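Colleague: How does the following fold in three dimensions:
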Amino acid sequence: MTAPLPDDATLTQSGAEIAAPTASILILACGALAREILAILRTNGWSHVTLQCLPAIWHNHPERITPAIEKAVTEARATYSQIFVAYADCGTGGQLEAACARLGVEMIAGPHCYSFFEGNDAFAAHAEDEITTFYLTDFLARQFDAFVWTPLGLDRYPQLLETYFGHYEKLVYLAQTDDDALTKKARDCATRMGLTFERRFTGYGDLATALEPLAAPAAKPG
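Modeller: Below you'll find the model as predicted:
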């Protein structure tokens, strides 16, 4: 697992594969999770795992996720003994969960990455009290313009800010790392949106828990 990670802009557009030569397990993941998953793999020394990322920009196009996962799982079955899908529902309306059940592969529980980073139980406990909250992760703090500002047209039509976010009250930065520069970026995002700012350190949350069963190498298909 020594291959360099493509930058976030690359993952946004085209996805990436970071392969281990002795891998027997494949993780199919959203590119927005690549840094965090690689950190978990490297920390644990899991050289038997390959990470393949689908484009992170599909965060804005959830209808593309399920067909792409179905195709990727079908293509990878002959190579890997186990495939894990590192997505939550992510706006697919239950379609991804149904596809994974049909294909016989596991996926991350929860509605989206904000929930599983904080911990699904913790997030659900206060979800109703935060319906006017906008969330950022480390990835979105880095890529705020590419994923939020520009796709919504706010770089060209700033008057739309009130239309999109007039009912929001605060921005919560769910931080996976202790990074002062990222915290500043997140705070700047809140300022641009006219929202109050809150930072919560989550670490990897339920993502790390979901990957724990991959610790033992699986035998490759014969």
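Colleague: C-alpha from now on. contacts and neighbour counts both.
Modeller: OK.
Colleague: can you give me how far stretch 51-69 is from the chain middle?
Modeller: Mean C-alpha position of stretch 51-69 versus that of the full chain (Cα atoms, centre = their mean, to the nearest Å) differs by 10 Å.
Colleague: Need the distance between the two termini of it.
Modeller: 13 Å (Cα to Cα, to the nearest Å).
Colleague: Report the buried residues of it.
Modeller: The neighbour-count check on stretch 51-69 (16 or more other Cα atoms under 10 Å) flags 51-59, 62-63, 65-66, 69 as buried.
Colleague: ok, now stretch 98-116?
Modeller: Using 16+ other Cα under 10 Å as the test for burial, stretch 98-116 gives Cys100, Glu106, Met107, Ile108, Ala109, Gly110, Pro111, His112, Cys113, Tyr114, Ser115, Phe116.
Colleague: this one as well, want them side by side:
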Amino acid sequence: MQLSDAQLTTEGLEAEGHGRILLIACGALAHEILALKRANGWDHMDLQCLPAKLHLYPEKITQEVAAAVTAHRADYARIFVVYADCGTGGLLQAKCAELGVEMVAGPHCYAFYEGLDRFAAHDDEISAFYLTDFLVRQFDAFVWKPMGLDRHPELRDMIFGNYTKLVYQAQTDDASLRAKAESCAARLGLAYEYRFTGYGDLKTSLEEQAVKL
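Modeller: Okay, the predicted model is just below:
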């Protein structure tokens, strides 16, 4: 399946087929989830992705996830929500509990990619700006343009003045993405740190779901 980041940002991905389990996920996780499905032969798991751009409006995430669950629950034995809290202030977790579906644990994808315990151990997390593979590829669409830096670069120091570094959490070992991430750090005037996380707790969460009947 060939998916463009632009499609995943603005349109998401509709589920195909009727496997036993439906994963409702953020479009920013699509490539990683599909890679895990292929590698592990999880053909009984279908994937539907909501547009990644919802992260620009986190107050909309809960209602969109709830609508997707309601639309598809009759077609699947189980639904698993592949979002963390993602800026919903606990509302998504409460809604998933109300709907009787499970979701990924953690505050956001940066934490579950690195592993919740390892992420929590960093004492400078509050002053770090994080990018994943998807966000490196979509840096202009998710950071530079929405924050108005393409039109008003003088806003950079005001917006990022309290950050000390950019942390690139890499899911894949890709030299071109490393170079682009380092360039992103330079554009923001931040120090650069590279961490290879792989799939982290995303992988273990999906493994747990894959074996549930």
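Colleague: Need the TM-score between these chains.
Modeller: Superposed pair, TM-score by TM-score structural alignment, normalised by the length of structure 2: 0.97. Supporting alignment: 213 aligned residues with a Cα RMSD of 1.2 Å.
Colleague: on that earlier part again, and the buried residues of stretch 98-116 of structure 1 as a markdown table, adding secondary structure and distance to Pro21 of structure 1?
Modeller: Output for the buried residues of stretch 98-116 of structure 1, formatted as a markdown table (DSSP: H, G, I helix; E, B strand; the rest coil; distance: Cα to Cα, whole Å):
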| residue | secondary structure | distance to Pro21 of structure 1 |
| --- | --- | --- |
| Cys100 | helix | 26 |
| Glu106 | strand | 23 |
| Met107 | strand | 24 |
| Ile108 | coil | 25 |
| Ala109 | coil | 29 |
| Gly110 | coil | 31 |
| Pro111 | coil | 33 |
| His112 | coil | 31 |
| Cys113 | helix | 29 |
| Tyr114 | helix | 32 |
| Ser115 | helix | 33 |
| Phe116 | helix | 30 |
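Colleague: Can you name the two of those that sit furthest apart?
Modeller: In these, two members sit farther apart than any others by Cα to Cα. They are Cys100 and Tyr114, at 20.8 Å.
Colleague: CSV for the buried residues of stretch 51-69 of structure 1, including distance to Glu75 of structure 1 and secondary structure?
Modeller: Converted to CSV, the buried residues of stretch 51-69 of structure 1 look like this (distance: Cα to Cα, whole Å; DSSP: H, G, I helix; E, B strand; the rest coil):
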residue, distance to Glu75 of structure 1, secondary structure
Leu51, 15, strand
Gln52, 12, strand
Cys53, 14, strand
Leu54, 14, strand
Pro55, 17, coil
Ala56, 20, helix
Ile57, 22, helix
Trp58, 20, helix
His59, 23, helix
Pro62, 21, helix
Glu63, 20, helix
Ile65, 15, helix
Thr66, 14, helix
Ile69, 10, helix
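Colleague: and which of those is nearest Asp180 of structure 1?
Modeller: Nearest to Asp180 of structure 1, judged by Cα to Cα, of the buried residues of stretch 51-69 of structure 1 is Ala56 at 23.7 Å.
Colleague: which position in structure 2 aligns with the closest one?
Modeller: Alignment note: Ala56 of structure 1 maps to Ala52 in structure 2; criterion TM-score structural alignment.
Colleague: which ones are touching that match?
Modeller: Leu8, Thr9, Thr10, Gly12, Cys26, Gly27, Ala28 (Cα atoms under 8 Å, 6 or more residues apart in numbering).
Colleague: mind listing the strands for structure 1?
Modeller: Along structure 1, counting by DSSP state E, strands occupy 16-18, 25-30, 49-54, 82-86, 106-107, 133-136, 170-175, 196-201.
Colleague: now these in a markdown table, with distance to Thr43 of structure 1?
Modeller: Listed next are those as a markdown table, based on distance: least, Cα to Cα, whole Å:
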| stretch | distance to Thr43 of structure 1 |
| --- | --- |
| strand 16-18 | 16 |
| strand 25-30 | 16 |
| strand 49-54 | 13 |
| strand 82-86 | 18 |
| strand 106-107 | 21 |
| strand 133-136 | 24 |
| strand 170-175 | 18 |
| strand 196-201 | 19 |
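Colleague: Matching Thr12 of structure 1 against structure 2, which residue comes up?
Modeller: Here Thr12 of structure 1 is matched to Thr9 in structure 2, going by TM-score structural alignment.
Colleague: give the contact list for that match.
Modeller: Thr9 of structure 2 neighbours (Cα under 8 Å, 6+ apart): Gly27, Ala28, Pro51, Ala52, Lys53.
Colleague: Distance check, the residue nearest to it when sequence neighbours are not counted against Ala28 of structure 2.
Modeller: Of all residues not flanking Thr9 of structure 2 in the chain, Ala52 sits nearest, at 4.3 Å (Cα to Cα, 6 or more residues apart in numbering). Going from Ala52 of structure 2 to Ala28 of structure 2 by Cα to Cα gives 5 Å.
Colleague: okay, and the common contacts of those two?
Modeller: Leu8, Thr9.
Colleague: in structure 2, which spans are helices?
Modeller: For structure 2, the helices defined by DSSP state H occupy 5-10, 30-40, 61-72, 91-99, 109-114, 116-120, 133-137, 139, 156-160, 175-188, 200-210.
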